[in-house]
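Participant: let's see this in three dimensions:
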Amino acid sequence: MNGKKILFVSSELVPYLPENEVSLMSYETPRMVNSNGGQIRIFMPRYGNINERRHQLHEVIRLSGMNLVINDIDMPLIIKVASIPRERIQVYFIDNDEYFKRKATFTDAEGTLFPDNDQRAIFFAKGVVETVKKLNWSPDIIHVHGWMASLLPLYLKKYYADEPLFNASKIVTSVYGKSFEGELDSDMIKKVAFDGIAEESIAPLKTPTYNNLLKVAVDHSDAIILAAEDIPEDLQSHISNLEKPVLPYVTLQEFEEAYANFYNTEVLN
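Facilitator: I've put the predicted structure just below:
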């Protein structure tokens, strides 16, 4: 991985959120690349339940200030950063008071999905790309973790298809076990189509379940990592029908060599 640039985009990340499959691998994978001489950038949403004081988040004025249009509404983009000192890793946070100030991640106190989770996902995808453009940093690999980040492959391949910074970038999506029940907003497909993305390329979003969000993600990725043992059968079947490199599930103890080999032999070739 020496000298390779890898952009990690994740729904969740330890130590900022509790440990689960997504948040742990979203930390361990960039740590592995960083320790093997790769250059990394990490992005995640700045949820309101992240303790800004404890983790020493601060706003980056030169990167903040633009507006992103989400479903015909201008939404201000705020960028914050923090460091994980023991790994010398910097993390960028995509923030917006309307979408991320609430003191929770994906659901309310009763466990009900937030009604604007679809717009939050669109905002996050656009916010990451626009910030990387401002950084003028061209990644060799873009590695996506978690469903809140699942629209990034779609937006890179469709909405930002003519952006030269990402011309040579390869997109890898890690697929995890089902992380939410039910559906996002039924008009999600219309909100994505508002950005000029043809509905036939996002047909699964007519029913925006977890499985269908990940189907759209893998459809627009260059390679796929099965990051959990319990991937839903419907999603597993969809992936097996794609003619793309797939890394089968490996344990945390074995992942470093497996992921590095997959990056080098299957993704970058």
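Participant: CA only for contacts and neighbour counts going forward, please
Facilitator: Will do.
Participant: from residue 255, how far out is residue 5?
Facilitator: 19 Å (Cα to Cα, to the nearest Å).
Participant: tell me how far the residue of the chain most remote from its centre lies from residue 119.
Facilitator: In terms of distance from the mean C-alpha position of the chain, residue 110 ranks first, at 25.4 Å (Cα atoms, centre = their mean). Separation of residue 110 from residue 119 (Cα to Cα): 21 Å.
Participant: how about residue 102?
Facilitator: Distance from residue 102 to residue 119, by Cα to Cα: 15 Å.
Participant: who's more crowded, the two?
Facilitator: Under the neighbour definition other Cα atoms under 10 Å, residue 102 and residue 119 were set side by side, and residue 119 has more, 18 against 14.
Participant: next, the contact list for the residue nearest to the more buried one when sequence neighbours are not counted, please.
Facilitator: Nearest residue to residue 119 in three dimensions, chain neighbours excluded: residue 70, at 6.7 Å (Cα to Cα, 6 or more residues apart in numbering). Residue 70 makes contacts with 119, 122-123, 191, as judged by Cα atoms under 8 Å, 6 or more residues apart in numbering.
Participant: need the max-distance pair from the residues you listed.
Facilitator: Spanning the widest gap among those are 123 and 191, at 11.1 Å by Cα to Cα.
Participant: so which of those two has more stuff around it?
Facilitator: residue 123 (27 against 18).
Participant: in the stretch 51-200 of the chain, which spans are strands?
Facilitator: For the stretch 51-200 of the chain, applying DSSP state E, counting those that start in this stretch gives strands covering 58-59, 67-70, 73-76, 78-84, 89-95, 141-145, 170-175.
Participant: closest to residue 195 out of those?
Facilitator: Evaluated with Cα to Cα, the strands of the stretch 51-200 of the chain place strand 67-70 nearest to residue 195, the distance being 8.4 Å.
Participant: off-centre distance for the closest one?
Facilitator: Relative to the centre of its chain, strand 67-70 is centred 18 Å away, using Cα atoms, centre = their mean, to the nearest Å.
Participant: buried sites along stretch 11-29?
Facilitator: Counting neighbours by 16 or more other Cα atoms under 10 Å, one finds that the buried residues in stretch 11-29 are 11-14, 16-17, 21-29.
Participant: another one to check against the first:
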Amino acid sequence: MAKTKILFVTHEMSPFLEISKISEITRQLPQAMQEKGFEIRILMPRFGGINERRNRLHEVIRLSGMNIVVDNNDNPLIIKVASLPAARMQVYFLDNEEFFQRKKVFSDEHGKYFDDNNERSLFFCKGALETVKKLGWSPDVVHCHGWFTAMIPLYLKKVYHDDPTFKDAKVFYSLFNEESDFSPSNTLGAKYGEMAAQEDVSAADAAVYGSGSYADVYKGALTYTDVVVKADDNLNAEVLQFIEDQKLRVFTPESDTDYEGFGTLYEEFASEEVEA
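Facilitator: From the prediction side, this is the model:
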């Protein structure tokens, strides 16, 4: 029997970048699933604060060299990889000098969101899926962590749904309390959905991302998600109401280390179609 394949996509992972509890979950959960016999891949951005020498990143020439179109501009994509010997895992890093080579991750030294966070997110989401295609590896489950991955569910359901690499993949989205990242002035803006629609999807499909606010970004992502994972406490009430109204399937792990629960769920979605 073939191994179940899980793609983890995240904006942070310990020990490379530690901003929130996402970094520890995305470090431990993939290893636990690998030890259970699952086949995994992990993708994240190569933000400027990640030390290449200390973490022994090196470029994967056969994967690099693609251009990712965002807002009608071609942006070169460089792929790097690092190993976690203790876990026998590799992590692939998506790099672009203009988008990621900054001292800060999402906000400047004054706490103001970078104006191009929407473009950076779109670049990462598109680049991640194109990288997996180039790997020639077809995941059964794509598990997204963090708002930076919010356009991946839409792309999977509307752009890559007939692609042999992703046509049977199910989408998991872990919800975290990331609301402090956003404010009335710190949003991705309505242009987030508009830019996604320029090249890849219809304006109607992308309109669910609304104003680019915290709640709208998550509601957009969850519209195209098969299973919502409640991975944190004190989640946004508007998002929770949306989940209830849309009757989305929810998995609430007993703890951050409920690996039995995750393993059972991954297996189910690797072998069965999602019920309407």
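Participant: fetch the TM-score of the aligned pair.
Facilitator: Remark: TM-score between the superposed chains equals 0.94 [TM-score structural alignment, normalised by the length of the first structure]; 268 aligned residues with a Cα RMSD of 1.7 Å.
Participant: and the strands of the stretch 51-200 of the first structure as CSV, adding distance to residue 37 of the first structure?
Facilitator: Formatted as CSV, the strands of the stretch 51-200 of the first structure follow (distance: least, Cα to Cα, whole Å):
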stretch, distance to residue 37 of the first structure
strand 58-59, 27
strand 67-70, 34
strand 73-76, 35
strand 78-84, 17
strand 89-95, 13
strand 141-145, 14
strand 170-175, 19
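Participant: to residue 41 of the first structure, which of these lies closest?
Facilitator: When the strands of the stretch 51-200 of the first structure are ranked by proximity to residue 41 of the first structure (Cα to Cα), strand 89-95 comes first, at 6.8 Å.
Participant: superposed on the second structure, where does the closest one end up, distance-wise?
Facilitator: Strand 89-95 of the first structure, aligned to the second structure and superposed, deviates on average by 0.4 Å (mean Cα distance after the TM-score superposition for the first structure).
Participant: so for residue 5 and residue 255 of the first structure, which residue has more residues nearby?
Facilitator: Neighbour count, other Cα under 10 Å: between residue 5 of the first structure and residue 255, residue 5 has more, with 21 against 17.
Participant: gap between the more buried one and residue 149 of the first structure?
Facilitator: Going from residue 5 of the first structure to residue 149 of the first structure by Cα to Cα gives 19 Å.
Participant: check residue 33 of the first structure too.
Facilitator: 20 Å.
Participant: quick one: which of those two has more around it?
Facilitator: residue 149 (28 against 21).
Participant: was I right to think the more buried one contacts residue 125?
Facilitator: Yes. If you go by Cα atoms under 8 Å, residue 149 of the first structure and residue 125 touch, sitting 6.5 Å apart.
Participant: and stretch 171-183 of the first structure, how far apart are its ends?
Facilitator: End-to-end distance of stretch 171-183 of the first structure (Cα to Cα): 25 Å.
Participant: now swap in stretch 223-242 of the first structure and tell me
Facilitator: This stretch, stretch 223-242 of the first structure, spans 10 Å end to end (Cα to Cα).
Participant: do stretch 108-119 of the first structure as well
Facilitator: Using Cα to Cα, the end-to-end distance of stretch 108-119 of the first structure comes to 16 Å.
Participant: for residue 37 of the first structure, helix, strand, or coil?
Facilitator: What DSSP: H, G, I helix; E, B strand; the rest coil gives for residue 37 of the first structure is coil.
Participant: once you drop chain neighbours, what's closest to it?
Facilitator: Residue 37 of the first structure sits nearest to residue 2 (Cα to Cα, 6+ apart), 4.2 Å away.
Participant: next: residue 122 of the first structure.
Facilitator: residue 151 (6.6 Å).
Participant: tell me the contacts of the one you found?
Facilitator: Residue 151 of the first structure neighbours (Cα under 8 Å, 6+ apart): 121-122, 125, 213, 216-217.
Participant: secondary structure class for residue 224 of the first structure?
Facilitator: strand.
Participant: now which residue in the second structure aligns to it?
Facilitator: Aligned counterpart of residue 224 of the first structure in the second structure: residue 228 (TM-score structural alignment).
Participant: how about the contacts made by that match?
Facilitator: 172-175, 222, 248-251.
Participant: if we go to 7 Å?
Facilitator: Shown in contact with residue 228 of the second structure (Cα atoms under 7 Å, 6 or more residues apart in numbering): 172-174, 249-251.
Participant: these, buried ones only, as a ChimeraX selection?
Facilitator: Remark: buried members of the contacts of residue 228 of the second structure, expressed as a ChimeraX selection using 16+ other Cα under 10 Å:
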select :172,173,174,250,251
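Participant: mean deviation, the longest helix along the first structure versus the second structure?
Facilitator: Ordering each helix of the first structure by length in residues (DSSP state H) puts helix 117-135 first. Helix 117-135 of the first structure differs from its equivalent in the second structure by a mean of 0.7 Å after superposition (mean Cα distance after the TM-score superposition for the first structure).
Participant: which residues sit against that helix?
Facilitator: By Cα under 7 Å, 6+ apart, helix 117-135 of the first structure touches 43, 45, 63, 70, 77, 94, 99, 148-149, 151-152, 184-185, 188.
Participant: that concludes my questions; thank you for your assistance.
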